[in-house]
Structures are given as C-alpha cells and as structure tokens.
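J.: Have a look at this fold, sequence not included:
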C-alpha cells in the first residue's frame, strides 16, 4: 500500500472521507501492533527477519541505539553499519559487507546522507524493502546537490566547518539545527561523538535506485533544519513511498524512536 500519514494528524492523499477512514483504520492497526508485541512479531515473521541500519553524516552507528532495542524486542535481527564517511564507494562497500552476512530477506534503512547508500545497495536481491529516515533519495545518476537547490537551503548547511578535506558540524549548528529537539545535555554528548566526513563523500552519485523496484518507506521530519522537509516530501512522493510525518528534528530516530521503529516493522512485514 502506498499512503501518506502524518504523525498526530488526519491528512491523506485520497478523497477526504475515504482518506479519513483509511487513516483512522491504519492508525488504529498501527497502535494495536505497537502495543501487542506478539502481533508485530507475527507480522514480521512473514516478511524480513533482518534489519540493516546505516547512519549518515555527523554521527556513527550508535545513533540507532534507541531504535535497535525496539526492533530486537520484536524478534528482528538488527545490525548497525559503521559508515566510513570517506567516499560513496567505501560507504556502499561497508553496507554490502554487512548485508552479505544476513540470512534471508532484509530491510535496509538509512538516515540522512545514508539514503544514498540505501538507494544504491537496496538493489541487492536480498533487500526486501528500503526505509528512508529524513534521508536523501536520489534517482540514478542524479546530482543531489542540484536537486536540493530547488528547495530552501537548510540552516545546518551554514554550520559545516572543514579542517582541510575533513568536515563536521560546529557545536552551535549541531545543537540547534541537527539535534534541536533533544535535551541539550544529550545533544552535547552526540556532538562530542560525531564522526567527521571527507569532502570526497559528497561527490558520489548512485548507479541504482532501489526505490524504483522495492517497497519503499519514508519518515519525514517536519521540523528538520538539516534536510528541508519539503525536499523530503518531494522525494517520498516521487518514490511512491509509504510515508509518515514526525514532529521532529533531523534526529527523529533518537527523539521519536517508537515511530521510526514502527515504520521499520511495517517494512519488515511486506
């Protein structure tokens, strides 16, 4: 099913009456699944049993720490990739190595920049569905930077600082524009642990677009200051993704892990 749901809202892409009924039913079913672990586990049992998570810029694999236990609690085998953040080819290779270790259908999930990796690696036959969390979702050979220029420049862009070819977010930008809905103390810990990236990482382009052939899911962050929310909506609509909107900063996977885990569980059930 291709649908758009807003977390805490009642909008739909279908006619108003049918859309409200469909949304209400889907929301009720989703709530029931989240409250009854056995039901979710049963649903996941008929689809993918594995989930591979990939992080983006200014982070490392631990950024999924709030989502991982929720997925494991539903019986899913979860692995978080350590993205080297050097080149797109290196990042793709790291994800492919982890994917190769999975036995059976696997959901591939990417946050932020790692949507590039999901888009490329997700073409693997082992991948049953792809999930984008406030993530890039380019088409084959598409210049993502050119696409992004069609939308307002997100505030975080001004906070990227470079030491030679190595980039990172300044503390002010990290706390305000990357992790804006997290407690300051938590955001400062994440800032201290952010992994720097190489400029060469930003020059790569995808040779495949997994979302064109795989069931696709997208979590839009409505208060995102790192990737413009309307750009996220554009990419989600273009891929025909099952979409949720979360009232979150760019780090919805930390501030709203239940919603993000729920979307991944839905992807595992297809």
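T.: Cool, got the structure. Computed from a predicted model, the values in this text were never measured in an experiment.
J.: switch to C-alpha atoms for all contacts and neighbour counts from now on
T.: Fine.
J.: And the helices in this protein, which stretches?
T.: For the chain, applying DSSP state H gives helices covering 16-35, 37-45, 68-72, 88-100, 115-121, 144-148, 171-173, 184-192, 229-238, 252-255, 257-268.
J.: Mean neighbour count, those helices: which tops it?
T.: Looking across these with neighbours counted as mean count of other C-alpha atoms under 10 Å, the highest average goes to helix 115-121: a mean of 29.
J.: Show me how far stretch 99-108 is from its chain's centre.
T.: 17 Å (C-alpha atoms, centre = their mean, to the nearest Å).
J.: Next, the buried residues of that stretch.
T.: 99, 102, 105, 106, 107, 108 (16 or more other C-alpha atoms under 10 Å).
J.: now, which of those residues lie within strands?
T.: In this view, the buried residues of stretch 99-108 that belong to strands under DSSP state E are 106, 107, 108.
J.: thought the second one was touching residue 52?
T.: Yes: counting by C-alpha atoms under 8 Å, residue 107 does reach residue 52; the two are 6.3 Å apart.
J.: A further structure is provided below for comparison with the first:
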C-alpha cells in the first residue's frame, strides 16, 4: 500500500473515532427541552440555544400551541419523549407552569425556571400574583374576540423587553404567540418540583412577573437561585447568564 493511501486511511479512521467520541460525550449529557412562555414562540431562545450546543448539549425548543395548559403540557411531553435519555426541562414565564406539570415525566432529571411561574398542584397561574402589586405590563395585555391575549407594541417595548433595542422588540411584537386567557385559570394536577431538583433565575427588573413573587416561588420550591438585572426576557438580553444556569443543571443532573 502506498504511503499516501496509508495516510488517507489513517485520517479516515481518526475522523470516525472522533465522531464516535463526540457522540459518546453528547450521549452522556441530558438533553435540554425548552418551553417558551406567553407572547412568544420558540425563537425566543435563539441566543441561548447556540451557547448550549457549543457545549455539546442537545437542545429542543418546544412550540407551544398556547391554547390551554393541557395542550402545552402535551407538546412538552412529546418533546421529552422524543429525547434519547434524560432531560433538563426549562421553562420561561408561562412555560414554568407547563414544566411544573410536564416535568413529572420519569425522563426529566431537573427543572429550570427562567423568570417563570412555579405553581403547586391544585393552583393555577393567575392566582400566584394575587398577594402582590399588579405587574405594570398587565395594563398592556389585550384580548381578541376569541379570548386570546396578546401584548401591545408599547407593552412589548416598555414592559416585556425594555432592555432590548426597538428593532428587536418590533420583531417580537410581530412574532408573539397569543395565549388563550383561560389557560391561566387552569389548575395543575402535579408539581414536579416536589420530586425534582430545580434552578430558578430571577429577573430583577421584570415588569410581567413581580421579582418579589419570583423570589418567593423560588424559595418555596427549594430551587438553586440566582438573579440577573434584566427585563422579563433575560434569554434575549443576557443569554450567557441564562445558558450558564441551564448548564449548571445539565452538569449536575443524573
């Protein structure tokens, strides 16, 4: 065999070996399934996903129908079931209620709440803020004839994502996912945080879910807590900090 051929075969073998090694490393890590909140879609996580992928983490962003708690939980469960192994389940805002119910799946190793609701079984999302001042962003939620809620342009710009440039909030306003208002009144049947380790990132300048409420929920569920000086969408304004919280959960999951 000629020397050149030997080099080609050796290079091919090395490439195959590295491919298997990379696959083995990725297989050892849980996948991350991310559930977006109201007034958003899966693209809300476009800045965080590449940061996780760069660390060899398999990531799937769920596209919530936002038609009911049951429908959104079903979408999350399909994504969980499709993963090859364990899952770190991440939820933002309304997505926190979804992962609290869907996270009871045996494949879910841990939960990550990003400025999110964390109800108990028998609670609904709407009642969580009843003992706190009304968040200023609520005044900019509008309902259509079918009962679906969306944010006004002013609400998106000044209260949902006030730390993002106007060009970004214009796109977010156009791509937001309206949510059926009755979803917030639907009660959970289980609270996965009671049996799964949890992480919680508090958004200190949140105008949609009061920061004090976030801190109290995080304490109630016994989460590992960190905070960031951001609007309701730290995944867009400070994606590296959000990615780090998720990676902490990934690295500590069993």
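T.: Thanks, I have the structure now. Remember, it's a predicted structure, so these values are computed and weren't measured experimentally.
J.: Mind checking the TM-score on these two?
T.: Here the superposed chains carry a TM-score of 0.87, computed using TM-score structural alignment, normalised by the length of the second structure; 228 aligned residues with a C-alpha RMSD of 1.5 Å.
J.: ok, back up a step: of the buried residues of stretch 99-108 of the first structure, which is the nearest to residue 266 of the first structure?
T.: When those are ranked by distance to residue 266 of the first structure (C-alpha to C-alpha), residue 107 comes first, at 10.1 Å.
J.: Trace that closest one over to the second structure, please.
T.: Aligned by TM-score structural alignment, residue 107 of the first structure pairs with residue 88 of the second structure.
J.: Tell me the counterpart of residue 115 of the second structure in the first structure.
T.: Per TM-score structural alignment, residue 115 of the second structure is aligned with residue 134.
J.: and that match, what does it touch?
T.: 111, 112, 218, 219, 220, 221, 227, 232, 250, 252 (C-alpha atoms under 8 Å, 6 or more residues apart in numbering).
J.: What count of nearby residues applies to residue 19 of the second structure?
T.: 12 (other C-alpha atoms under 10 Å).
J.: meant to ask about residue 226 of the first structure
T.: Residue 226 of the first structure has 25 neighbours, counted by other C-alpha under 10 Å.
J.: What's the match for it in the second structure?
T.: Mapped onto the second structure by TM-score structural alignment, residue 226 of the first structure lines up with residue 208.
J.: my guess is residue 169 of the second structure contacts residue 154, does it?
T.: No: in this structure residue 169 of the second structure lies outside contact range of residue 154 using C-alpha under 8 Å: 9.5 Å.
J.: Quick check: the gap between the spatially most central residue of the first structure and residue 219 of the first structure.
T.: Nearest to the mean C-alpha position of the first structure, by C-alpha atoms, centre = their mean, lies residue 133 at 2.0 Å. Going from residue 133 of the first structure to residue 219 of the first structure by C-alpha to C-alpha, to the nearest Å gives 5 Å.
J.: what is in contact with these two at once?
T.: What both residue 133 of the first structure and residue 219 touch, as defined by C-alpha under 8 Å, 6+ apart, is the set residue 260.
J.: who touches the match of residue 107 of the first structure in this structure?
T.: Residue 88 of the second structure neighbours (C-alpha under 8 Å, 6+ apart): 30-33, 108-112, 246, 249-250, 253.
J.: Residue 33 of the second structure versus that one, what's the distance?
T.: 6 Å.
J.: Which neighbours do these two have in common?
T.: Joint contacts of residue 88 of the second structure and residue 33 (C-alpha under 8 Å, 6+ apart) do not exist.
J.: what residue of the second structure matches up with residue 77 of the first structure?
T.: Counting by TM-score structural alignment, the partner of residue 77 of the first structure is residue 58.
J.: Spit out the contact partners of that match.
T.: 26, 30, 31, 32, 52.
J.: want to try TSV for those, with distance to residue 38 of the second structure as columns?
T.: Listed next are these as TSV, based on distance: C-alpha to C-alpha, whole Å:
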residue	distance to residue 38 of the second structure
26	31
30	26
31	23
32	20
52	23
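J.: now, which of those residues sits nearest residue 10 of the second structure?
T.: Using C-alpha to C-alpha, the contacts of residue 58 of the second structure come closest to residue 10 of the second structure at residue 26, 24.3 Å.
J.: Please list all residues in contact with that closest one.
T.: Residue 26 of the second structure neighbours (C-alpha under 8 Å, 6+ apart): 56, 57, 58.
J.: Against residue 46 of the second structure, how distant is the second one?
T.: Taking C-alpha to C-alpha as the criterion, residue 57 of the second structure is separated from residue 46 of the second structure by 15 Å.
J.: My guess is residue 119 of the first structure contacts residue 210. True?
T.: Yes: look at residue 119 of the first structure against residue 210 with C-alpha under 8 Å: they come within range, at 4.9 Å.
J.: so what's in contact with the two at the same time?
T.: With C-alpha under 8 Å, 6+ apart, residue 119 of the first structure and residue 210 have common neighbours residue 130.
J.: now residue 134 of the second structure: how far from residue 206 of the second structure?
T.: Taken as C-alpha to C-alpha, the span from residue 134 of the second structure to residue 206 of the second structure is 12 Å.
J.: neighbour-wise, which of those two wins?
T.: Remark: of residue 134 of the second structure and residue 206, residue 206 carries more neighbours, 25 against 14, as counted by other C-alpha under 10 Å.
J.: Can you name the residues that contact residue 159 of the first structure?
T.: Residue 159 of the first structure touches 169, 170, 172, 173, 174, counting by C-alpha under 8 Å, 6+ apart.
J.: ok, for the fourth one, nearest residue in space, not its chain neighbours?
T.: To tie it back to what came earlier, the one meant is residue 173 of the first structure. residue 159 (5.1 Å; C-alpha to C-alpha, 6 or more residues apart in numbering).
J.: Name all residues that make contact with the residue in the first structure that residue 30 of the second structure lines up against.
T.: Matched by TM-score structural alignment, residue 30 of the second structure corresponds to residue 49 in the first structure. Taking C-alpha under 8 Å, 6+ apart as the contact definition, residue 49 of the first structure lies against 75, 76, 77, 104, 105, 106, 268.
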